[in-house]
Structures are given as C-alpha cells and as structure tokens.
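>>> Please find the sequence and the predicted model below.
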Amino acid sequence: MQKASGWPEVSIIVPVHNGGESFRKCLQSLNQWALERAEVIVVADGASDGSWQLAEPFGAKLIRLPETQGPARARNIGAEAAEADILFFVDADVTIHPNTVDGVIRAFQANPELAALIGSYDDAPGATNFLSQYKNLFHHYTHQGGHEEASTFWGACGAVRREIFLSLGGFDQRFRKPCIEDIELGYRLKQAGYQIRLCKAIQVKHLKHWTPYSLLRADIFYRALPWTALLLQLRQTDPQQYQQVSRDLNLKSSSRLSVVLVYAAIASLLFVWWWPTALLGAGLLSLVLVLLNWPVYRFFYQQRGFWFALGVIPWHWLYYFYSGLAFAIGHLRYQIWGYQLAKG
C-alpha cells in the first residue's frame, strides 16, 4: 500500500519527552492504523523515563536527542529525517483513529494547492476527570466551529508538505517549551501565500490528564502570553493578516466581548458594598454572558448532561478572566521588552 518507489505516503513525526503510558497508547494506535501507509519517526527529546525504548519494537524510526531542546526542535529534526512528501505531526499524548492517516492522504491528493491542514480532537477524551473532559471537549468544540480556511497550524494533529515546511525553516526553535510554535508556523505559512485547511473529520483522541495547576500554567504562560506577543507583532508588521486571524478560533468577537463582560461583572460586584443596586447590574451582565455563550453550554449539555454543563460555566468564565489578564500583561511586556521575551 505504499508508492511504487517504496517510499511511504506520509511521514508521521512524534516528539516525546517522558511520554509514559499515553505515549505507549499513541504508539499502539500508530502501529495498528498507520504503519502500512506511513513511516513513523519518534524523536525522543532528552527523555529520562525510558519511554523512548517503546518506539523501536513498534516499528518506529527512533531519533534520540541527548538533552531536552523542545518540541519545535524535535519536530524539525524528525522532518529532516522524513522520506515522505507529507509530514504529519502528532503529539505523544494522542491516539489516531482508523481513518486519520487516510484522511490526511486523501486531503492532499484531492487538492494539489493545499500546503497544510489541521484536524481536531474527538469528543471522547481519554482522561475521565472533569477538567480533562472540559478542556479537551472545549478544544473539540472550538475546532469543529472554526472556519475551514484556517489561519493557523496545530502541532498535535497537523500535516504539511515537506518541501514547503523546510523552505520556511520549520518550527521556530527559539520556543523551548510546548508553546505556540505551531501557531507561529501557521502565520508564516499564510504570510507566504500558502493554503491551510481545517479538516474537521480528521480527528485524534487526546489522552492528557489536566489538573487546575497544569491547565492554568499552560493556558497562561505557554499560550496566552506568547500568543498575545505574536498577535501584537503581527498587528504591527501585517495588519491585514492580523484582521484575518483575529476572527478565527479562540479569537472570535464573541470571545473578546465575553472578556469585557466578565470584567464588568466583577467590577459591579466590587461596588455592591457602596451601591447595593450594583448587584442587579452584575446579575444582568452574567445573564448576557450566559446567553452570548449559550452554544458552548448547549454543546456541553448535549455531550455530558446538565450538571456537567453547569460546572463548565465557572471554569469558562475563569478562562475569559485570565485570558483578559494575560492580554493586558502580554501587551505591557511587549511594549517594554518586545516579542523576544515571550519565546524564552
């Protein structure tokens, strides 16, 4: 089922750093659903738990890095070693579906002008605790409601033509943590005039177990702050592209308005001590916030029921709160130190 030349149709690149049980499940799914049509390249990014030893028995090509350099560097090294024309990047904590790889191949075959594509998490996250279900289902909802003409890339389930990827220099290796290196690559792809598609039917299952600490750390320090700096730089260097990306995925106008409503409701509560009627204002603002985000809460209700959807609301509002705070802090940092600080 490979090309006549013997080359694989797609090279799957998996960076891993202490992947544990999730990485083993990732390899199992690749072994079951991908090896017939793809080469699998595992780049062990300075792993110390020995999980890299799982790769070779599963038929993967293994590249070991002596020290941790970050997933951006690991993916680039895997891309350089790849033999196929299509690079499919998969995180070590996801499993693919039976039709995932075929979906990637068909998408590029059907559209010769397509430079890159991204998929979506499915609606059945692997970890069963509330935060993991909420976080990963929210990601699924966001991608399923996104524009098919995408303005960004996604390293957990994203494919790109190898020639184009290498011509752009790959991922920015100054990102030393799992950060926004994939988003930044997507912006460069668009600036170069290439097409990126959001293929909603190409899905993977996310296995990550989220805790309050890991969620807040990732969302604030690895996403919101560096993403703010990237957007501010983009606004300065390419206002037209900034206008395009500011309407996609997490940056829709409804999300920005929700941030304003959350802070207005908090301000109203602070004034209740002096003006009791401010409580009514906070209640009205909260009602507007619920109505504005009703499609989100209806989705969670349909997926997990009433009580789960009710539990989502405070976490969703907290998300708007720290997103707004991170934007303010990121804006201040950008004005003082510029974009470089966000990559450290």
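Nice, I can see it.

>>> can we go C-alpha only for contacts and neighbour counts from here?
Fine.

>>> now the strands for the protein?
10-16, 38-45, 61-65, 86-90, 94-96, 114-121, 157-161, 195-206 (DSSP state E).

>>> try this one side by side with the last:
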Amino acid sequence: MKNLPLVSVIIPVYNCEKYLKETFDSVFAQTYRPIEVIVVDDGSTDESAKIAQTYPSIRYFYQSNQGAAIARNVGISLAEGNLIALLDADDVWQPNKLSLQVNYLHQHPQIGILATNIYQFLEAGVEIPSGFRPEQWLGEQPGLIPSTLVIRKAVFDKIGVFSPKFGSSEDTEWIYRARDSQVEIEMLSEVMVMRRLHGSNISWKSVSTSSSQLLRILKASIARKSRQIH
C-alpha cells in the first residue's frame, strides 16, 4: 500500500499509572507506521502524567476531570490523521493490530468503523461484583468497544463525537448513532486487544446499571429513526 495513512491513536487517561506503561508500549510496538499518539489526561492525581511524559513522541494534554467522552473528543479534535484508533489506558494491543485494520480498510473503502475481537481476563485478586457472569464476560469476545476501533475521521464529521450524557455507555450510544446514520461497521474475528477487568474499570463499576443506560440509548435511537421516516 502506497502513501500509508496517518493513524491518530487517542488515549484518555484517568489515574491509570498501574497499567500505562504496558498500554503505551503496546502502541509503540505496532508494526504499522505512521502513527501519532495523543494522550488526554482527564485530571489524574497519580503518576499518570509523569509516565506519559517519559515518551517523547506522545502528544500529552491535560484537562480537569470531565469524563472519558470529553477526553476522547478533545483527542479527536487534535488528531491530524484520517484514521482514528481509540485505546483505553488499561488495555493492550497485539503488535499487528493497526496493520491488520488499516490494510482491511484500504481494501474495503465503504467501511467506516472497523472492530476486532478481544480477550477479557480478570486481574488477580479482584473482588467480583454482584451481577457478574464469568461465562459471559471472560475469554474471547466480540469487541465492539473503543480499544478495538479504527474509525475514518469522516465518520465523526457525519455523526458527531461522543456524548457525555450517557456516562460510561457513551461508546455504545455513539455506535447506535453510527448505525442509525447508515455508517458501515464491520468486526474482524482476530483477537487484537487484551482487556483487563479490574476494580477501577468504569464499565466494571456499571455492570448493574448498564440496563438503564441501554434503555435510554434505545429510546434515542427510536426517536432518530422516527424523525428519519417523517
């Protein structure tokens, strides 16, 4: 592939010092180039800033604590690439993730959003919350989550960025909005992301409340479709 596109990697960070080095190293171990790495620190009070700033090629930005949606949106606004790759600060990429996805997008220009499978595992010593079902959450899973996504920047121009109104379900709401706007989404079967479940995961904390958020998302989706019909 000639004239390889720049991939902007957006990493929102909030008090993730325990995992950051492994996460960053997995980005810089990618077989694909060119990339730019944008870290938006969402008001961390631990050593996250110091760790990020030990990587000279990281573009580091700090904001007061406003949530992951706003942090991702800031990163997207700063991105110079035509492809956006999202990554949570406690997840890890396989080395060939970006190469696989960029090549696939090049071959399938109609696809706007490309995901991969994930492997989810429990961090040692984590207390399991009520409502957690290991058979549903652990092991290889379909991965329509931020850390798997490579997105054409034009998709954001079409449907907008992430809404902070949906809390930790902002990525699910955005995917629904993309589908309602006829953006083509595809998922590769390869496992390209290792996702660690631990006591500080935002989604982990919200296992028991995700149903109410999903109901809000579905209502918003139905309203959009109704407006399209009329």
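Yep, that arrived. Since this is a predicted model, take the numbers as computed values, not measurements.

>>> TM-score for this pair?
Here the TM-score for the pair of chains, by TM-score structural alignment, normalised by the length of the second structure, is 0.83; 221 aligned residues with a CA RMSD of 3.0 Å.

>>> And the strands of the first structure: which comes nearest Gln28 of the first structure?
With CA to CA, the closest approach to Gln28 of the first structure among the strands of the first structure belongs to strand 94-96: 8.1 Å.

>>> which of the strands of the first structure is buried the deepest?
Most buried of the strands of the first structure by mean neighbour count (mean count of other CA atoms under 10 Å) is strand 10-16; its value is a mean of 28.

>>> That one aligns to what range in the second structure?
Under the alignment (TM-score structural alignment), strand 10-16 of the first structure falls on residues 7-13 in the second structure.

>>> Relative to Ala124 of the second structure, how far out is the most centrally placed residue in the second structure?
Compute the mean C-alpha point of the second structure, and by CA atoms, centre = their mean the closest residue is Pro146, 1.9 Å away. According to CA to CA, to the nearest Å, Pro146 of the second structure and Ala124 of the second structure sit 24 Å apart.

>>> For the second structure, which segments count as helices?
Assigned by DSSP state H, the helices in the second structure fall at 20-28, 48-52, 68-78, 97-107, 134-137, 153-159, 170-180, 202-205, 210-229.

>>> that older thread, superpose on the first structure and give me the mean offset of the match of strand 10-16 of the first structure.
Superposed on the first structure, stretch 7-13 of the second structure shows a mean distance to its aligned partners of 0.6 Å (mean CA distance after the TM-score superposition for the first structure).

>>> contacting residues around that stretch?
33-42, 44, 48, 68, 71-72, 75-76, 79-89 (CA atoms under 8 Å, 6 or more residues apart in numbering).

>>> what does stretch 119-132 of the second structure give?
The contact list for stretch 119-132 of the second structure (CA under 8 Å, 6+ apart) reads 137-141, 191, 193-199, 207-208.

>>> ok, of those residues, which come out buried?
By the neighbour-count criterion of 16 or more other CA atoms under 10 Å, the contacts of stretch 119-132 of the second structure include these buried positions: 138, 140, 191, 193-199.

>>> can you put those in CSV and add distance to Pro5 of the second structure?
Below are those laid out as CSV (distance: CA to CA, whole Å):
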residue, distance to Pro5 of the second structure
Leu138, 34
Glu140, 29
Val191, 23
Val193, 21
Met194, 25
Arg195, 26
Arg196, 30
Leu197, 32
His198, 34
Gly199, 37
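
>>> Farthest pair within the contacts of stretch 119-132 of the second structure?
Val191 and Ser208 (26.7 Å).

>>> picking up where we left off before, out of the buried ones among the contacts of stretch 119-132 of the second structure, the closest to Thr116 of the second structure would be?
Val191 (6.2 Å).

>>> counterpart of stretch 286-295 of the first structure in the second structure, which residues?
Going by TM-score structural alignment: stretch 286-295 of the first structure matches no residues.

>>> I meant to write stretch 190-200 of the first structure there.
The aligned range for stretch 190-200 of the first structure in the second structure is 179-189, by TM-score structural alignment.

>>> With distance to Ile11 of the second structure added, can I get the helices of the second structure in JSON lines?
Formatted as JSON lines, the helices of the second structure follow (distance: least, CA to CA, whole Å):
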{"stretch": "helix 20-28", "distance to Ile11 of the second structure": "9"}
{"stretch": "helix 48-52", "distance to Ile11 of the second structure": "11"}
{"stretch": "helix 68-78", "distance to Ile11 of the second structure": "7"}
{"stretch": "helix 97-107", "distance to Ile11 of the second structure": "15"}
{"stretch": "helix 134-137", "distance to Ile11 of the second structure": "23"}
{"stretch": "helix 153-159", "distance to Ile11 of the second structure": "16"}
{"stretch": "helix 170-180", "distance to Ile11 of the second structure": "14"}
{"stretch": "helix 202-205", "distance to Ile11 of the second structure": "15"}
{"stretch": "helix 210-229", "distance to Ile11 of the second structure": "23"}
